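1. Provided below are the primary sequence and the corresponding predicted coordinates.
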Amino acid sequence: MTLTDTYADTLFTSYRLGGLSLPNRVVMAPMTRVRAAAGGLATASMATYYAQRATAGLIVSEGVQPSLIGQSNPGTPGLHTDEQVASWRPVTAAVHANGGRIFAQIMHGGRVSHPDTNGLVPVGPSAVPAVGEVFTPTGPQAAPMPRALETAEVPEHAQSYAAAARRAVDAGFDGVELHGANGYLISQFLSSNANLRTDRYGGSVANRVRFAVEAVEATIDAVGAARTGIRLSPGGTFWGVEEKDVPQLYAVLLGELARLEPAYVHLEATVEDEVLVALRRAWPGALIMNPVLPMGARRAERPDADRWLGLGADLISFGRAFIANPDLVERLRAGLPLEAEDAATYFQGGDAGYVTYPAYRHAG
């Protein structure tokens, strides 16, 4: 009997996550789809999109900016105005009407932004630009030089996650996931090359994890630990971030988070399995595992899920597989073929390649 055989049915067993009872351990990973309306408003198509995928044990929404300066990409939704909150209510209601559960991913882009997108100079831990081109309303442009946050300003950006979390709960979300991965603001503070600070937020490992911990702590104070998770990409190099001493950095971070008891930690497969397994052993709480590199060479499949359940993960997140397979849970359960997603429609806007993928049709 193989490891996969041993854990073959685990993916479809129930799991208690925070205050929620999940019917299965399949999580829809957060994915930017740039379908929001002007003003960062959620739309009727977004309600359809998420409701179609409500059989997931948990849905984590696309990244939602907690403030105007936190907006990374054009066409993305927010949770910092009353109008945005109101626009999300039909989305969360549609998911709940279909029996689902949904967390909002709170994403502050930090230096990964552009004045053409939100009219503001991006901010970051240090005046070090991201590597590569960022998305703007007129197409990709070189990442601009961010303004380094003053020490006195840093707490307000940590608090912005909490303010957005309050609005998320008001909008009907079951909780929030802080985006601490993929080179965005929390990840920039964790980084050893994007964060060159010499104050209490930079330098040592203990200082570099401080912003992440303060953001999680503020969010838990705002909406409760059972409604708060965080996503991390240990050793990830998105947008040019680097992290020295990854095992130590994340061991310290998880140790600090453990005392706060958030609902979960969501790890990406951005470092060697050996490091990830050690982090699993060090983390006493629920672990969601994204089992393949996000936007890497291939999407996650059923064997990846079973393997990571065998390695200690509690839940498994799928990204691209959910785009073209709104009924992914049933396809995985029944061993049905998965449709291929159309990469050309990831970010193009409109309903095509968004709400147009059908459920599996059995031969009649």
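-> It's in.
2. all contacts plus neighbour counts: C-alpha atoms, from now on.
-> Fine.
3. list the contacts of stretch 272-286.
-> 17, 247, 250-251, 254-255, 258, 261-265, 269, 287, 311-314 (CA atoms under 8 Å, 6 or more residues apart in numbering).
4. and the end-to-end length of stretch 143-160?
-> Stretch 143-160 has an end-to-end distance of 23 Å (CA to CA, to the nearest Å).
5. and it, what's buried?
-> Neighbour counts over stretch 143-160 (16 or more other CA atoms under 10 Å) mark 143, 144, 145, 146, 147, 148, 149, 154, 157, 158, 159, 160 as buried.
6. which of those lies closest to residue 101?
-> residue 160 (23.5 Å; CA to CA).
7. A helix includes that closest one, no?
-> Yes - counting by DSSP: H, G, I helix; E, B strand; the rest coil, residue 160 is part of a helix.
8. surely it touches residue 67?
-> Yes - judged on CA atoms under 8 Å, residue 160 makes contact with residue 67 at a distance of 6.9 Å.
9. what's the first helix or strand after the helix or strand where residue 206 lies?
-> Using DSSP states H and E, residue 206 sits within helix 205-208. Counting by DSSP H and E, the next helix or strand C-terminal to helix 205-208 is helix 210-223.
10. list the buried ones in the strand or helix carrying residue 85?
-> Residue 85 belongs to helix 82-97 when assigned by DSSP H and E. Neighbour counts over helix 82-97 (16+ other CA under 10 Å) mark 84-96 as buried.
11. with adjacent residues omitted, what lies nearest to residue 126?
-> residue 148 (4.3 Å; CA to CA, 6 or more residues apart in numbering).
12. tell me who's in contact with that neighbour.
-> Contacts of residue 148 by CA under 8 Å, 6+ apart are 123, 124, 125, 126, 127.
13. where's it relative to residue 197, distance?
-> To residue 197, residue 148 is 9 Å away according to CA to CA.
14. so for these two, which residues contact both of them?
-> Joint contacts of residue 148 and residue 197 (CA under 8 Å, 6+ apart) are 125, 126.
15. quick one on the thing from earlier: export the contacts of residue 148 as CSV, with columns for distance to residue 23.
-> Output for these, formatted as CSV (distance: CA to CA, whole Å):
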residue, distance to residue 23
123, 40
124, 39
125, 40
126, 43
127, 46
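16. and of these, the nearest to residue 114?
-> Nearest to residue 114 out of those is residue 123 (CA to CA; 10.0 Å).
17. need the contact list for residue 329.
-> 26, 55, 56.
18. and if you look at residue 223?
-> Per CA under 8 Å, 6+ apart, neighbours of residue 223: 162, 165, 166, 169, 175.
19. so which of those residues belong to strands?
-> residue 175 (DSSP state E).
20. want to throw the contacts of residue 223 into TSV with neighbour count?
-> Listed next are the contacts of residue 223 as TSV, based on neighbours: other CA atoms under 10 Å:
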residue	neighbour count
162	27
165	32
166	20
169	20
175	26
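21. put this next to the first one:
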Amino acid sequence: MVQNDDILFEPFELGDLTLRNRILMAPLTRSRSKQPGDVPTEMNAEYYRQRAGAGLIIAEATQVSPQGKGYAFTPGIHSEEQVEGWRRVTDAVHEEGGYIFLQLWHVGRISHPELQPNGNKPVAPSAIKPEGAKTYISADSGMIEIQTPRALELDEMPDIIEQFRQGAENAKRAGFDGVEIHAANGYLLDQFIKSGSNHRDDEYGGSLENRLRLPLEVVAAVIDVWGAQRVGIRVSPTGSFNAMEDADPVTTFGTFAKKLDALKIAFIEVVEDSFQGNHVSGRPEAVIEAIRESFTRTYIANGGYTFNEAKQRIIDGKTDLVSFGRLFISNPDLPERFRLGAPLNEWDESTFYGGDERGYIDYPKLSDQST
């Protein structure tokens, strides 16, 4: 048990990087990439620059291929223009002395034919419609219902792995410091892991070992690009967002954590609770304990944390680092506000997704408010 009132502000060794503090910026979809092309812009670079005081920024979910896209205005990492756009972002963060990882994303079934190449059906482990799940295909489309996807063929699995591997390569060329693989929130890799969405009867479904096969193959491919010390993964063991459920999350994610530990990746980021839905009331302590027991490297907690709870969870040995989402949206200088015990800006949920500078780069810093 750690006893330190300043624990959140101490440097931390994450893989082979030394983070300036334990206050991380969580990956946050903001839907403000240039269209057409899903390209990050100077506005995006300014947004991340403002938040470079985080110990680590995990940049927003970024599709590894055209097939991986599920929402309008989200960025990609599969074209040269996108790589150059992200280079503006990484340069801005590095100029402020920060570190930034890219989150590699394939949405699987959470898409729509109008967002897919040639109007194809979105893909998934199984042709199961996610009841109640929705997306948006344009600025004025509103939220529209997800359709039934098609099941991936066995011979398509190498292409999925290659999409992530190429995304990892492109992230390196764009100047990122590492990558996080998105295996949470009901997207493709999460769909393979969880029993509710994976009803396959081949080597990629059925048993837990088979359901974990594709995510572990993706992790191995990304490690080949980056080395294990610059790779992390995000999971949401009890999240219900996008119609997700697993029959035994303690066993599923304890086993997954053990296999990831053997691959020696730098961290697991766990969505413990979510405003988007959770099958457990509060934090899933049994799942957290199973992951902590199975994974010997860094555990990152996520999900509605306050400053005091984050500090106490670290002191109690429940987590090593904490990633903050909505608080970082409205407080670009969140670590400094925490350090000083200063008031926090309130976020405007109506500006979370899409739009312009409003609710994106216009939240004031303490230094702005004192002049």
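-> All right, it came through fine. Here the structure is a predicted model, which means the values were calculated and not measured.
22. overlay them and tell me the TM-score.
-> Remark: TM-score between the superposed chains equals 0.94 [TM-score structural alignment, normalised by the length of structure 1]; 354 aligned residues with a CA RMSD of 1.5 Å.
23. thinking again about what came up before, narrow the contacts of stretch 272-286 of structure 1 to those that are buried.
-> The neighbour count (16+ other CA under 10 Å) marks 17, 247, 250-251, 254, 258, 261-265, 269, 287, 311, 313-314 as buried among the contacts of stretch 272-286 of structure 1.
24. which two of those have the greatest separation?
-> Once CA to CA is applied, these give 17 and 247 as the farthest pair, at 25.9 Å.
25. in structure 2, what residues pair with stretch 9-20 of structure 1?
-> With TM-score structural alignment applied, stretch 9-20 of structure 1 matches the range 6-17 in structure 2.
26. swap in stretch 78-86 of structure 1?
-> So stretch 78-86 of structure 1 sits over residues 76-84 in structure 2, by TM-score structural alignment.
27. okay, how far is it across that stretch, tip to tip?
-> Terminal-residue distance, stretch 76-84 of structure 2 (CA to CA): 11 Å.
28. JSON lines for the contacts of residue 329 of structure 1, including neighbour count, distance to residue 305 of structure 1 and secondary structure?
-> As requested, these are arranged in JSON lines below (neighbours: other CA atoms under 10 Å; distance: CA to CA, whole Å; DSSP: H, G, I helix; E, B strand; the rest coil):
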{"residue": "26", "neighbour count": "26", "distance to residue 305 of structure 1": "9", "secondary structure": "strand"}
{"residue": "55", "neighbour count": "25", "distance to residue 305 of structure 1": "17", "secondary structure": "coil"}
{"residue": "56", "neighbour count": "28", "distance to residue 305 of structure 1": "14", "secondary structure": "coil"}
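29. ok so, going back, map the residue nearest to residue 126 of structure 1 onto structure 2.
-> By TM-score structural alignment, residue 148 of structure 1 lines up with residue 151.
30. so what corresponds to residue 182 of structure 1 in structure 2?
-> Aligned partner of residue 182 of structure 1 by TM-score structural alignment: residue 185.
31. just say helix, strand or coil for its match.
-> coil.
32. quick one: contacts of the helix holding residue 85 of structure 1?
-> Residues outside helix 82-97 of structure 1 that contact it (CA under 8 Å, 6+ apart) are 39-44, 46-48, 50-52, 54, 77-79, 101-102, 167-168, 170-173.
33. mean per-residue distance, it to structure 2?
-> Mean deviation of helix 82-97 of structure 1 relative to structure 2 after superposition (mean CA distance after the TM-score superposition for structure 1): 0.7 Å.
34. now the very next helix or strand once past that helix: which residue numbers in structure 2?
-> Next helix or strand after helix 82-97 of structure 1 toward the C-terminus (DSSP H and E): strand 102-106. Using TM-score structural alignment, strand 102-106 of structure 1 corresponds to residues 100-104 of structure 2.
35. now that stretch: buried residues?
-> For stretch 100-104 of structure 2, by 16+ other CA under 10 Å, it's 100, 101, 102, 103, 104.
36. how about JSON lines for those residues, with distance to residue 315 of structure 2 added?
-> Output for the buried residues of stretch 100-104 of structure 2, formatted as JSON lines (distance: CA to CA, whole Å):
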{"residue": "100", "distance to residue 315 of structure 2": "26"}
{"residue": "101", "distance to residue 315 of structure 2": "26"}
{"residue": "102", "distance to residue 315 of structure 2": "28"}
{"residue": "103", "distance to residue 315 of structure 2": "28"}
{"residue": "104", "distance to residue 315 of structure 2": "31"}
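37. that older thread, pick the one among the buried ones among the contacts of stretch 272-286 of structure 1 closest to residue 343 of structure 1.
-> For those, the nearest to residue 343 of structure 1 is residue 269 (21.1 Å; CA to CA).
38. against residue 332 of structure 1, how distant is the closest one?
-> For residue 269 of structure 1, the distance to residue 332 of structure 1 - CA to CA - is 21 Å.
39. and residue 169 of structure 2, what pairs with it in structure 1?
-> In structure 1, the residue paired with residue 169 of structure 2 according to TM-score structural alignment is residue 166.
40. tell me how far its match lies from residue 235 of structure 1.
-> Taking CA to CA, one finds residue 166 of structure 1 at 30 Å from residue 235 of structure 1.
41. likewise residue 120 of structure 1?
-> In terms of CA to CA, residue 120 of structure 1 sits 29 Å off from residue 235 of structure 1.
42. looking at those two, which has the bigger crowd around it?
-> Each of residue 120 of structure 1 and residue 235 has its neighbours counted (other CA atoms under 10 Å); residue 235 has more, 24 against 14.
43. just tell me what that one corresponds to in structure 2.
-> The equivalent of residue 235 of structure 1 in structure 2 is residue 238 (alignment by TM-score structural alignment).
44. show residues contacting the match of stretch 9-20 of structure 1.
-> 18-23, 229-230, 266-267, 298, 310-311, 314-315, 321, 335, 339.
45. let's see which of these end up in helices.
-> Within those, residues falling in helices by DSSP state H are 310, 311, 314, 315, 335, 339.
46. Three-state assignment for residue 313 of structure 1, please.
-> When the rule is three-state DSSP, residue 313 of structure 1 gets the label coil.
47. looks like residue 106 of structure 1 contacts residue 70 (just checking).
-> No - using CA under 8 Å, residue 106 of structure 1 is not in contact with residue 70; the gap is 9.6 Å.
48. so what corresponds to residue 192 of structure 1 in structure 2?
-> Under TM-score structural alignment, residue 192 of structure 1 pairs with residue 195 in structure 2.
49. checking that match next. Helix, strand or coil?
-> Per three-state DSSP, the secondary structure class of residue 195 of structure 2 is coil.
50. neighbours of the closest residue to it other than its chain neighbours, just the number please.
-> Nearest non-adjacent residue to residue 195 of structure 2, counting by CA to CA, 6+ apart: residue 246, 5.0 Å away. Per other CA under 10 Å, the neighbour tally for residue 246 of structure 2 reads 22.
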